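Chemist: Pasting the sequence and the predicted model now:
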Amino acid sequence: MNRIRFLATAAIAAVLLSACASRPTRAPAPVDREQAQRADAQRAAVSDWRLSGRVAISNGRQGGSGRLDWTQRGGRYDISLAAPVTRQSWRLSGDAASARLEGIEGGPRESGDVEDLLRASTGWDIPVRALVDWVRGVAAPVDAHGPARVAHGAGDLPTRIEQAGWEIEYRDWYEAGIGQPALPKRIEARRDEARVRLVVDGWTVVPGAASPQAQAEQAPDTLLAQTLDSLRLDDPAADMRAHVEAGDLRPVAVCGFACLAPGYGPGGAAVVRGAEMRIIDGSGDVIVGDRHHELKRQAEAYARAYNAALAAWRAAHSDAAGATPAD
């Protein structure tokens, strides 16, 4: 009996192994080059933004880590770094022509070359001017940093950029949202022994900063259709959870004669100040046809479901999220 049992078990195992062996390996989805280029262009057009996260820097001999807050306004940057263990903090500000480093021994230092300033003051090799672009997942300008090799992967998003002797890997991404393209979440840049690792906890794209001229040239229905394509219309609550995880607690607004956040606040539709809401682009007060009318109806349904889920989340997390809309 034991022998029969053993033979039966062996036969079943052989069948299962055979099935596993014959199962084809799924090849990675091919990259849509045109879509990847369009997405790269959208990220490159984002000139005004803020991010917060955690950074680790090393040069093979020494290193450090801390909280990072970076504000970019066109070509001007303002970067703050705080080390929680030593309770030290530094601030780096400047543009393409000058840089100022504060918080170091001996007082602030200034230079026309930010990389030389950091190298001389801290011993760290950090390509700040190129990181302005790399941190968004786009290659830095060729005239300043030389040619770049960009590899794309899943979702037509960059997985690696090689430029100026540096290799930048993108380990994770935030999905595209309202008025915001997909942006990196985990980045590692390295050259020789130098390493910069960044985990972005949250992005904020300044409203209107992402190619306003290009948006103005688009028909409202086309712009609205493109915006809706970037949203999870089948699951607005999933978008809400992703934005909350990134620290964005703003409701979604649809504009007409006024910009309202349907499903949010007393009465089911709240008027929110512009800086405190996420406006669905293309949903203005002018309707250009039946298609635009239907797209706007979809936008309102999405916003209502998103905001209802957000209001419920805030009510359940009032200590963490501050006052609920009902307050």
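Modeler: Thanks, I have it.
Chemist: CA only for contacts and neighbour counts going forward, please
Modeler: Noted.
Chemist: quick one: S93 is in a strand?
Modeler: Yes: counting by DSSP: H, G, I helix; E, B strand; the rest coil, S93 falls inside a strand.
Chemist: Name the nearest residue to it, ignoring sequence neighbours.
Modeler: With Cα to Cα, 6 or more residues apart in numbering as the criterion, S93 has its nearest non-adjacent residue at 4.4 Å, and that residue is D78.
Chemist: again with A246
Modeler: Closest to A246 by Cα to Cα, 6+ apart is G202, at 4.5 Å.
Chemist: pretty sure the one you found contacts L68?
Modeler: No: between G202 and L68 there is no contact under Cα atoms under 8 Å: 10.9 Å.
Chemist: ok, which stretches of the stretch 1-150 of the chain are helices?
Modeler: In the stretch 1-150 of the chain, the segments counted as helices under DSSP state H, counting those that start in this stretch are 2-22, 33-44, 114-122, 128-134, 142-145.
Chemist: For A238, which of those is the nearest?
Modeler: A238 lies closest to helix 33-44 among the helices of the stretch 1-150 of the chain, at 21.9 Å (Cα to Cα).
Chemist: Return the set of buried residues in that closest one.
Modeler: Using 16 or more other Cα atoms under 10 Å as the test for burial, helix 33-44 gives A36, A39, D40, Q42, R43, A44.
Chemist: ok, structure two:
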Amino acid sequence: MTATLRSLRDAASCMRWALLALLAFMLAACTSLPKPIEGASADAFSRIGRFAITVNEESGKQNAVQGGFSWSDDGRRYVLDLTNPLGSTEARVEGRPGAASLTKADGTRLVADNPDALAEDALGSSMPVSGLRDWLRGKLPADPQATEVTRDELGRPTAFEQGGWRARLSRYDALGPQLLVLERQEPGRRIMVRLVVNPS
């Protein structure tokens, strides 16, 4: 019975981190671009791809989850869909200035003033979700300030620390990086998020 409860607790922990991606954050491979946000401006931005999240505990235990993501952004608001390996949507994150929401497959809905606060409510840990809007474009948000920034010959960021995350961005195309590797050290565990963007 204890082993069963522990297994259920571990599964719940993995799913919380899956929702992060991206709130990530974070795939079954998709074959078409996400539908644009209705009324999107000329600078609308969209990406699709897959994610993997690995949590290494101090005890040596490792939890991992993977799936797909679809990101649509018109510069003011965004929609992020997270899918399981079979392609079914597990969660949708929607955000705009002053508001963000997370809707799970079972209909459960969480709301907050901003995506970072939403991540904290959903995961119990502060996460720089808003930073992903810029990171996916190969840019660095102004706040919090990024440190240890390295850039390629075109001036695009390739490595930095920001908001408690160490990030590596590579495989740039015209829209931004196609590979993002994010690492975060927390008490008792290390988290790694890997986002692979499908070629545009």
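Modeler: Thanks, I have it. Just so it is clear, the model here is predicted, and its values are computed rather than measured.
Chemist: Drop the TM-score for these two in here.
Modeler: Superposed pair, TM-score by TM-score structural alignment, normalised by the length of structure 2: 0.64. Supporting alignment: 150 aligned residues with a Cα RMSD of 2.7 Å.
Chemist: Tell me which of the helices of the stretch 1-150 of structure 1 sits most buried.
Modeler: The highest mean neighbour count among the helices of the stretch 1-150 of structure 1, using mean count of other Cα atoms under 10 Å, belongs to helix 128-134: a mean of 19.
Chemist: mind listing what A119 of structure 2 touches?
Modeler: Going by Cα atoms under 8 Å, 6 or more residues apart in numbering, A119 of structure 2 touches L20, L23, S125, S126, M127, V129.
Chemist: Selecting buried members of those residues in ChimeraX, what would you type?
Modeler: Under the burial definition 16+ other Cα under 10 Å, those of these that qualify are selected in ChimeraX by:
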select :20,23,126,127,129
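Chemist: which of the contacts of A119 of structure 2 does structure 1 keep?
Modeler: Of these, the ones still in contact in structure 1 (both residues aligned by TM-score structural alignment, their matches' Cα atoms under 8 Å) are S125, S126, M127.
Chemist: Looking at these, which one is closest to Y172 of structure 2?
Modeler: M127 (24.2 Å).
Chemist: Thought E120 was touching that closest one, still the case?
Modeler: Yes: counting by Cα under 8 Å, M127 of structure 2 touches E120, with 6.6 Å between them.
Chemist: isn't there a strand covering the residue nearest to A246 of structure 1?
Modeler: Yes: using three-state DSSP, the assignment for G202 of structure 1 is a strand.
Chemist: how many other residues sit next to it?
Modeler: Counted by other Cα atoms under 10 Å, the residues lying close to G202 of structure 1 total 20.
Chemist: Equivalent analysis for G107 of structure 2, please.
Modeler: Around G107 of structure 2 there are 10 residues (other Cα under 10 Å).
Chemist: Equivalent analysis for L101 of structure 1, please.
Modeler: 21.
Chemist: Run through the residues that contact it.
Modeler: Shown in contact with L101 of structure 1 (Cα under 8 Å, 6+ apart): W90, R91, L92, S93, P108, R109, E110, L117, L118.
Chemist: From L228 of structure 1, how far out is it?
Modeler: Separation of L101 of structure 1 from L228 of structure 1 (Cα to Cα, to the nearest Å): 42 Å.
Chemist: ok, the kept ones among the contacts of A119 of structure 2 vs R189 of structure 2, which is closest?
Modeler: S125 (12.5 Å).
Chemist: which residue packs closest to the closest one, ignoring adjacent ones?
Modeler: Among residues not flanking S125 of structure 2 along the chain, A119 sits closest, at 6.9 Å (Cα to Cα, 6+ apart).
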